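Turn this into a structure:
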Amino acid sequence: MTILMLLLLAVALGADAISLCVGIGMAGIRRKQIYLLTFTIGIFHVIMPVAGYYIGEVVGGYLDRAAAIIGALILIYLGVRMIKEVFSEEGETQILLTNTWGLIVLAGSVSMDALSVGFTLGVKDVNLMQAAIIFGLVAGLMTYLGLTFGKFIGSKIGNKAQLFGGLILIGIGISFLF
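Predicted structure coming up:
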């Protein structure tokens, strides 16, 4: 597999992260949270294909669907919470879950497709570590861009951005279910 093919695959894997992060950024997110989420999603995009490579397809079939459902429910919850806070006037939304498990589940659900890709890397002539690092760097960059772009939009149009961001998260969550 060429570097170009790995980069294209990495962009495809990062698509979930960037769309999710635009929605999160629109809700209002602090710089420290941007760095933390960027780092976490990037690391998960390194770990997941390596894990997928070694776990194999049998276990992955079960994990993939369960993770998609959990991820979908979290996104729908976050979207509903964002929309609710637009109308409740409680101040800035802290959309990023406030505990470590929430961050891990969020990053894991966005990175689950990288686990599936890891299964297929075993049958291709690919340098696993090189592929995983490329996936992590690209996903981290796309996460950062999505969060900062969403934050920029949110600062310009305020509550409307948060409402729209909530709808984006709900839509992405629903798409994870199908």
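
When you work out contacts or count neighbours from here on, use the C-alpha atoms and nothing else.
Will do.

what about the helix or strand that residue 77 is a member of, distance to the chain center?
Under the criterion of DSSP states H and E, residue 77 resides in helix 57-88. When C-alpha coordinates are averaged (Cα atoms, centre = their mean, to the nearest Å), helix 57-88 and its chain have centres 11 Å apart.

Please state the offset of the very next helix or strand once past it from the chain centre?
Toward the C-terminus, helix 57-88 is succeeded by helix 100-121 as the next helix or strand (DSSP H and E). Distance of helix 100-121 from its chain centroid, counting by Cα atoms, centre = their mean, is 8 Å.

Next, the buried residues of the helix or strand that helix 100-121 is followed by.
With elements assigned by DSSP H and E, the helix or strand that comes after helix 100-121 is helix 128-157. Burial within helix 128-157, assessed by neighbour count using 16 or more other Cα atoms under 10 Å, is assigned to 128, 131-155.

And this one, please, so the two structures can be compared:
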Amino acid sequence: MEWSVLFFLNSIAFGVGLAMDAFSVSMANGLNEPHMKAGRMSAIAGTFGGFQIAMPLIGWLCVHTIAVQFKAFQRFIPWIALLLLAFIGGKMLYEGIRKRTGEEETPAVGFLSLMVQGIATSIDALSVGFAIADYPWSMALAEALIIGIVTFGICIGGLMIGKRFGTRLSDKAQILGGVILIAIGLEIFVRGVL
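Below is the predicted model:
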């Protein structure tokens, strides 16, 4: 593969495709925290973008070092994503249902939950490492950076949409966010198993 317009278009297309799960989770986070500030939005979108950069590079490194073991791991990716997102979504759903009227604001998604979301939504990007295995390191890095930048932008959009509806849905937002995360986990699982 050579540097070309096609390379950049392909990278952007990979970024859009891989960012859809992170977009949906970002919307759920926006629903969960409708008064989120710009700095926090950047941190959340940056987390998703960072994982989308790291995972293809990890996949690329695996192909060049431990390809046989990584192929065996690939069949567990849908299960891992389902378990992680179902756990976080179930927790949000539970907290939203038991929330008492009188509580002021839904608690923000914590650091650990955000890391789990980042892993769960980007774990399928490991397989991109196989698709770009023939690329030299510089091109693999460029592709991963483009994917991360596209993901960042898409996640900012998801957070903004979620925030807008979160203020309108107020007390139901956390429940809806939990349902969305569980649905995304199921979708990743079904897509990965079939």
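
Give me the TM-score for this pair.
Structural agreement between the two chains, given as a TM-score (TM-score structural alignment, normalised by the length of structure 1), stands at 0.84; 176 aligned residues with a Cα RMSD of 2.3 Å.

and stretch 151-158 of structure 1, how far from the chain's centre?
Mean-position distance between stretch 151-158 of structure 1 and its chain equals 20 Å (Cα atoms, centre = their mean).

That stretch corresponds to what range in structure 2?
Applying TM-score structural alignment, one finds that stretch 151-158 of structure 1 aligns to the residue range 163-170 of structure 2.

Residue in structure 2 paired with residue 74 of structure 1?
With TM-score structural alignment defining the correspondence, residue 74 of structure 1 maps onto residue 84 in structure 2.

Repeat that for residue 107 of structure 1.
Matched to structure 2 by TM-score structural alignment, residue 107 of structure 1 sits across from residue 118.

correct me, but its match touches residue 51?
Yes - Residue 118 of structure 2 is in contact with residue 51 according to Cα atoms under 8 Å; the separation is 5.9 Å.

I'd assumed residue 120 was in contact with the match of residue 74 of structure 1.
Yes - the pair residue 84 of structure 2 and residue 120 qualifies as a contact (Cα under 8 Å) at a distance of 6.0 Å.

If you count surrounding residues, which of these two has more?
Legend: neighbour count by other Cα atoms under 10 Å for residue 84 of structure 2 and residue 120, higher for residue 120 (27 against 21).

Can you name the residues that contact that one?
Residues near residue 120 of structure 2 by Cα atoms under 8 Å, 6 or more residues apart in numbering: 80, 81, 82, 84, 85.

and what of residue 177 of structure 2?
Applying Cα under 8 Å, 6+ apart, one finds that residue 177 of structure 2 lies in contact with 25, 27, 28, 29, 31, 32, 89, 92, 93.

Quick check: which element contains it?
With secondary structure defined by DSSP H and E, residue 177 of structure 2 is part of helix 173-193.

Report the inter-axis angle for that helix versus helix 77-98.
Compare the direction of helix 173-193 of structure 2 with that of helix 77-98 by axes from the mean of the first three to the mean of the last three Cα atoms, to 10 degrees and you get 160 degrees.

Report the buried residues of helix 173-193 of structure 2.
Applying a neighbour-count criterion of 16+ other Cα under 10 Å, the buried positions in helix 173-193 of structure 2 are 173-189, 192.

Then stretch 127-137 of structure 2?
Counting neighbours by 16+ other Cα under 10 Å, one finds that the buried residues in stretch 127-137 of structure 2 are 127, 128, 129, 130, 132, 133, 135.

Just send these back as a markdown table, with distance to residue 9 of structure 2 too.
Output for the buried residues of stretch 127-137 of structure 2, formatted as a markdown table (distance: Cα to Cα, whole Å):
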| residue | distance to residue 9 of structure 2 |
| --- | --- |
| 127 | 19 |
| 128 | 15 |
| 129 | 17 |
| 130 | 18 |
| 132 | 14 |
| 133 | 18 |
| 135 | 15 |
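
and which of the residues you listed is nearest to residue 58 of structure 2?
residue 129 (6.9 Å; Cα to Cα).

Provide a list of residues in contact with the counterpart of residue 133 of structure 1 in structure 2.
Correspondence of residue 133 of structure 1 to structure 2, assessed by TM-score structural alignment: residue 145. Contact criterion Cα under 8 Å, 6+ apart gives residue 53 as the residues in contact with residue 145 of structure 2.
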